[in-house]
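>>> my questions concern the predicted model and sequence given below.
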Amino acid sequence: MMKRMKIGVLAFFSAGLMLTSCNNAALEEKVADLEQRVAELESNNPASASKTASLTKQISQPENNAPQGDAPAFEFEESSYDFGSITEGDVVEHVFKFTNTGEAPLVIQSASASCGCTVPSYPREPVAPGESGEIQVKFNSANKPGVQNKTVSITANTNPTITRLTIKSNVMPKGEQAAGPVRK
């Protein structure tokens, strides 16, 4: 009973830290550390570990969204992009290009970012087999000095149902010179 309370408390604080992680990369590291601790606590109890594995599988691949038969498939030209050094306050964007290499139309249900400072946009209509599409990701570096790593999770009728893209940058405080790729 006490172990379950500890896991619940850690999960609660982990969720709280995730909500505030926009403001500090160090908090993101703390969230990862807490998640690891929760996993360690759960691994001490085989019954709890199997329940967690079962729940994780259900969450990451919901039965209603899991494709059957000839499924669509993402093939991205790249799954990660580094903006290099940018100046605090810059709004930068990158387009992730993909092709549906599956045998059925690809339907994206949602695209969400790990932080409100990152905004993805995606095609709302199905992408036919062999056709291409784009996921545009904008990052607003206002009040985000330091190294930033952000994740965009795409939920689609693919297998697995969730695909992740990442962006990163080194945000230089205003007044310092940034060196990196040309910003749009």
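That came through, no problem. This is a predicted model, so every value here is computed, not measured.
>>> hey, let's count contacts and neighbours off CA atoms from now on
Fine.
>>> strands along this structure, start to end?
Per DSSP state E, the chain carries strands over the ranges 74-76, 80-87, 91-100, 108-113, 118-121, 132-140, 146-156, 162-172.
>>> quick one: closest of those to Ala47.
Among these, strand 162-172 comes nearest to Ala47, with 26.4 Å by CA to CA.
>>> would CSV of the strands of the chain with distance to Leu55 and mean neighbour count be doable?
Shown next, in CSV, are the strands of the chain (distance: least, CA to CA, whole Å; neighbours: other CA atoms under 10 Å):
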stretch, distance to Leu55, mean neighbour count
strand 74-76, 25, 17
strand 80-87, 28, 18
strand 91-100, 29, 18
strand 108-113, 21, 17
strand 118-121, 27, 18
strand 132-140, 29, 18
strand 146-156, 17, 19
strand 162-172, 15, 19
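>>> also this one, for the comparison:
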Amino acid sequence: MKKVVLGLAALCMIAFTSCKEDASKKIDENNVAEAAERDANASKFPIMSFDKQVHDFGEIESKTNVETVFKYTNTGEAPLVVTDIKSTCGCTVPKDWSKEPLQPGDSGQFTVKFNGSGRNKVNKTITVTANTKTGKETVKITAFVKPDPNAVQPAKAQVPQVK
């Protein structure tokens, strides 16, 4: 059995070492140049620079629709692609952003609509999913929501007085 294993090992060694073609001759210089360029560009990312990180609507009445526009510029070294924009709840709706890539130096914008729900100080975060280094960028909106003056106020319970 040892002779069979030894014979197979010797046969395999001869088969693997008898390659007649030099592997370095198979390398295509065009492929090497393309790979080097791709690797150099892999470290370049787009950067989203916003005109504002937070928009404060100030005091608004409950159920009042308000909206603002967030503008951004690609200050990075690669094309910027925004794939999605979402908010933390359904009362804040981002819309109207470009699905096309933004070249370095180009600008874009999106609108955020808030329906005035909530009470007192309200903070909402809008998350932008893009091909930046972190993959996500955030902006915020804030407002102080005052009660609706036309809303029916619940009747206050009468506390009986003890005599």
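Sure, I can see it. Worth saying up front: this structure is predicted, and the values here are computed from it rather than measured.
>>> hmm, back to that, to Ser43 of structure 1, which of the strands of structure 1 lies closest?
Of all the strands of structure 1, it is strand 162-172 that lies closest to Ser43 of structure 1, at 24.6 Å by CA to CA.
>>> could you tell me where the closest one falls in structure 2?
Aligned by TM-score structural alignment, strand 162-172 of structure 1 corresponds to residues 136-146 of structure 2.
>>> any idea how far the residue positioned nearest the centre of structure 2 is from Gln103 of structure 2?
In structure 2, the centroid-proximal residue (CA atoms, centre = their mean) is Thr129; its distance is 1.8 Å. Applying CA to CA, to the nearest Å, the value for Thr129 of structure 2 to Gln103 of structure 2 is 17 Å.
>>> what does Glu67 of structure 2 give?
Distance, Glu67 of structure 2 to Gln103 of structure 2, using CA to CA: 27 Å.
>>> what does Thr138 of structure 2 give?
According to CA to CA, Thr138 of structure 2 stands 21 Å off from Gln103 of structure 2.
>>> same question, Thr125 of structure 2
With CA to CA as the criterion, Thr125 of structure 2 and Gln103 of structure 2 are 26 Å apart.
>>> again with Lys44 of structure 2
Counting by CA to CA, the gap from Lys44 of structure 2 to Gln103 of structure 2 is 13 Å.
>>> overlap in contacts, the two.
Ala78 (CA atoms under 8 Å, 6 or more residues apart in numbering).
>>> of the two, who's got more company?
In this view Lys44 of structure 2 and Gln103 are compared by other CA atoms under 10 Å, and Gln103 has more residues nearby, 17 against 14.
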